[in-house]
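Build the 3D model from these lines:
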Amino acid sequence: MNYRRLGRSGLKVSELSFGSWVTYANQMDTGAALDCMAAAWDAGVNFFDNAEVYANGKSETIMGEALKKLAWPRVKYVVSTKFFWGIVEGPNTKNTLNRKYLMDAIDGSLARLQLDFVDLVYCHRPDPNTPMEEVVWAMHDMIERGKALYWGTSEWSASEIMAAHNVAEKHHLRRPVVEQPEYNLFHRKRVEVEYQHLYKDVGMGLTTWSPLASGLLTGKYKAGVPEGSRGAMPRMAFLLEKLTDKARNAAVMQLEGVAKDLGCSMAQLAIAWCLKNPHVSTVITGASRVSQVQENMKAADVVAKLDEAAMKRIEAIAGGLAE
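This next block holds a predicted model:
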């Protein structure tokens, strides 16, 4: 496993990491989560991603219980969480980044995770109704109070990220060091175009999610929606249109030929393609079984096989379908 710096910060994260979205509490109990985290750890993973809203807080609880049982040295692993949507009903607790919510949310997450601090905390979405100065000050104070070490954003626009940096520079506050965007072969323009100047201007790192496009890039949706898949979950129905898109599934079938020639699976090819981008600090992977974790981790070995010819071949197949 290789380790990359989180943007210009001094923190190093494993180039492949393990996240809990969708799986924890929905497909996995504490035992299964522990087994998968242990498998990821054995492969060299040191970064574990979570969020307050995942399974309405239960995901954090499961990860906290697993971490306690695994008893790894705290200095050796990195844990993140995210705030915006909230899990408590009320006018100041939903879809907001106001100071009151953020200060309460971090305490709730720490209790569920059974940790004294999280290494990384994200503003899970931008909040147009809260002044940027209030958001940046709250994140700064969260770090100053020792409840988090670094902060970042998730699915913010380039202009919103720059606004946060400008506030931080003006008041000499802690700056966001990372953005967590969706990034895969079919979803890439924000990372490759919109954010381009941020890598140089502010040294922004990326912890990217959905490298498999919710499973589309594994090839499992070529013949419809398999029973038990993410696309078959009622609450994930919003993904169905893209998962069953004929043009993209046809592209996946062509990409399978590339994967075969490289001696890897489609999942490994898709993850390795994301890792090929030097601005990506880590690719967040997900799994509900140890075997999936082990397969995903082998993607790190595929990156070296993605030479110029292979990348051009992939681009010719998928480039025109990217958004």
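
C-alpha from now on. contacts and neighbour counts both.
Noted.

Could you pull out the strands in the stretch 51-200 of the chain for me?
For the stretch 51-200 of the chain, the strands defined by DSSP state E, counting those that start in this stretch occupy 78-83, 118-123, 148-153, 178-179.

Tell me which other helices or strands the second one touches.
In this case it means strand 118-123. strand 78-83, strand 148-153 (3 or more CA pairs under 8 Å, 6 or more residues apart in numbering; DSSP states H and E).

and if we set it to 10 Å?
Packed against strand 118-123, as judged by 3 or more CA pairs under 10 Å, 6 or more residues apart in numbering; DSSP states H and E, are the following elements: strand 47-49, strand 78-83, helix 99-113, helix 132-144, strand 148-153, strand 178-179.

so which of the ones you listed comes closest to I62?
Taking CA to CA as the measure, these were each checked against I62, and helix 99-113 came out nearest at 7.8 Å.

before we move on, back to that, just say which of the strands of the stretch 51-200 of the chain is most tucked in.
Sort the strands of the stretch 51-200 of the chain by mean neighbour count, taking mean count of other CA atoms under 10 Å, and strand 178-179 sits at the top with a mean of 29.

quick one: buried residues of whichever helix in the chain runs longest?
The longest helix of the chain (DSSP state H) is helix 246-262. By neighbour count, with 16 or more other CA atoms under 10 Å as the criterion, the buried positions of helix 246-262 are R248, N249, A251, V252, M253, L255, E256, V258, A259.

Second input sequence below; structure requested for side-by-side comparison:
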Amino acid sequence: MAAFNLTPSNTSPFILMGIPGLEAAHIWISIPFSMFYIISLFANFMLLFVVGKEQTLHKPKYLLLCMLALTDIGMSTSVIPKALYLFWFNLKGITVGGCLTQMFFVHMVTVMQSAILVIMAFDRYVAICNPLRYSTILTNARIAKLGLVGLIRAVLFILPLPLLLSRQPFCANHIIPHTYCEHMAVTKMLHGNFTVNRTYGLVIAFVVIWLDLMLIVLSYGLIIRAFLRISSKKAHQKALSTCTAHICVMLMSYMTCLLSYLTQRFGQGLASNVHVTFANFYLLFPPILNPIVYGIKTKELRDKVGKYICRSLLPGATDFKAV
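Here you go, the predicted structure:
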């Protein structure tokens, strides 16, 4: 990604301003940023470690959780370290190539995460509607292939964004009123007509967000139909428990993403610091909440995590059963 073809007029660095209007409070704002980042890294790496170590967790459901954890790590790491440098040391400069690379990874990981949520919805559909065929329909190898397809889709959809920007001249003012290089914030600095860039961004948002949401809604529509046909109260509770964690993670991811997108596109009357704050919600909250939600709602995973925590705190302990 470092090989973006930049014209000579685009070689001067961009300036990230952080959160406009709150520059004096940047050092205080860095405290929740750094705390959330450290906790999200710990939680997601713990999930990856436990699933990797425990053979009993080598199942499609937990492979999808590992994919989600990797996207959470990638999303926060692509933005928060640079934002902390800005908050702590007032290091605002970023090269054009670095800016476009950051923009690519942020949006690529967003599209990849959306694909994983769709695969998770399909996983829940098969688990509830075709439980006897679950192990034959969804194998680890098939989940890995679906994840690879989601990654290829994300790269192919997002790669044109920085490529289109790198071939156009920017205005002399290279100030970005943001904590990171978001597509619309960078597009506004183009000198001349940026209709193609704006239109392509809208198409990607529609194809990815709305198409993926429709697929998830379809999966849950079929799940609800199967749910209504179940007469056993115990089976009702089991089916509901199976979907709760995914529904919570899906709502957190899509709601924060849509909120950020809508404020960027249609919130012209809002102050810049409101735009930037909403954009950062998507980078701060889902990566820390996703592993916690699944850790709480998934008993098998909760037991294994508890066992490793117990071993680290009490070296003589041999096992632990979460209550």
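
what's the TM-score here?
Scored by TM-score structural alignment, normalised by the length of structure 1, the superposition of the two chains gives a TM-score of 0.26; 137 aligned residues with a CA RMSD of 6.4 Å.

re the thing from before, let's have the strands of the stretch 51-200 of structure 1 in TSV, adding distance to A316 of structure 1.
What follows is the strands of the stretch 51-200 of structure 1, written out as TSV (distance: least, CA to CA, whole Å):
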stretch	distance to A316 of structure 1
strand 78-83	36
strand 118-123	35
strand 148-153	32
strand 178-179	28
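
I'd like to know which of those strands lies nearest to F18 of structure 1.
Counting by CA to CA, F18 of structure 1 lies closest to strand 78-83 out of these; the figure is 10.0 Å.

Quick one: work out the angle between the closest one and strand 148-153.
Following axes from the mean of the first three to the mean of the last three CA atoms, to 10 degrees, one obtains 50 degrees for the angle between strand 78-83 of structure 1 and strand 148-153.

Give me the distance between L100 of structure 2 and F14 of structure 2.
When distances are taken as CA to CA, to the nearest Å, L100 of structure 2 and F14 of structure 2 turn out to be 10 Å apart.

Is it correct that A39 of structure 1 is in contact with L70?
No. With contact defined as CA atoms under 10 Å, A39 of structure 1 does not count as touching L70 (11.4 Å).

More neighbours: these two, which one.
Between A39 of structure 1 and L70, A39 has the larger neighbour count (other CA atoms under 10 Å), namely 19 against 13.

And that one, how close does it get to V13 of structure 1?
From A39 of structure 1 across to V13 of structure 1, the span is 17 Å (CA to CA).

cool, and K312 of structure 1?
In terms of CA to CA, K312 of structure 1 sits 29 Å off from V13 of structure 1.

of the two, who's got more company?
Legend: neighbour count by other CA under 10 Å for K312 of structure 1 and V13, higher for V13 (23 against 12).

a helix runs through the more buried one, doesn't it?
No. The secondary structure assignment for V13 of structure 1 gives strand rather than a helix, going by DSSP: H, G, I helix; E, B strand; the rest coil.

Relative to V283 of structure 1, how far out is it?
Note on V13 of structure 1: its distance to V283 of structure 1, by CA to CA, is 10 Å.

Identify the contacts common to those two.
Shared contacts of V13 of structure 1 and V283 (CA atoms under 10 Å, 6 or more residues apart in numbering): T207.

one step back: next SSE after the longest helix of structure 1?
Using DSSP states H and E, the helix or strand that follows helix 246-262 of structure 1 towards the C-terminus is helix 266-275.

Mind giving me the packing neighbours of that next one?
For helix 266-275 of structure 1, the helices and strands in contact under the criterion 3+ CA pairs under 10 Å, 6+ apart are strand 16-19, helix 246-262, strand 280-285, helix 290-297, helix 308-318.

Turn the ones you listed into TSV, columns for distance to Q268 of structure 1.
Formatted as TSV, those follow (distance: least, CA to CA, whole Å):
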stretch	distance to Q268 of structure 1
strand 16-19	11
helix 246-262	8
strand 280-285	11
helix 290-297	6
helix 308-318	14
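
looking at those, which is closest to A32 of structure 1?
A32 of structure 1 lies closest, by CA to CA, to one member of those: helix 290-297, at 8.2 Å.

Tell me the buried residues in that closest one?
Burial within helix 290-297 of structure 1, assessed by neighbour count using 16+ other CA under 10 Å, is assigned to V290, V293, Q294, N296, M297.

for those, which one is nearest A105 of structure 1?
Ranked by distance to A105 of structure 1 (CA to CA), the buried residues of helix 290-297 of structure 1 are led by V293 at 29.9 Å.

show me the contacts for A127 of structure 2.
Each residue near A127 of structure 2 by CA under 10 Å, 6+ apart is listed here: K61, A121, R133, Y134, S135, I137, L138, I223, A239, T242, C243.

burial of the last one, as a residue count?
What it means is C243 of structure 2. C243 of structure 2 has 20 nearby residues by other CA under 10 Å.

again, but for the first one
Using other CA under 10 Å, the number of residues around K61 of structure 2 comes to 18.

if I look at it, how far off is F122 of structure 2?
Relative to F122 of structure 2, K61 of structure 2 is positioned 11 Å away (CA to CA).

For the regular element (helix or strand) spanning E241 of structure 1, list every residue counted as buried.
With secondary structure defined by DSSP H and E, E241 of structure 1 is part of helix 240-243. Residues of helix 240-243 of structure 1 classed as buried under the neighbour-count rule (16+ other CA under 10 Å) are L240, K242, L243.
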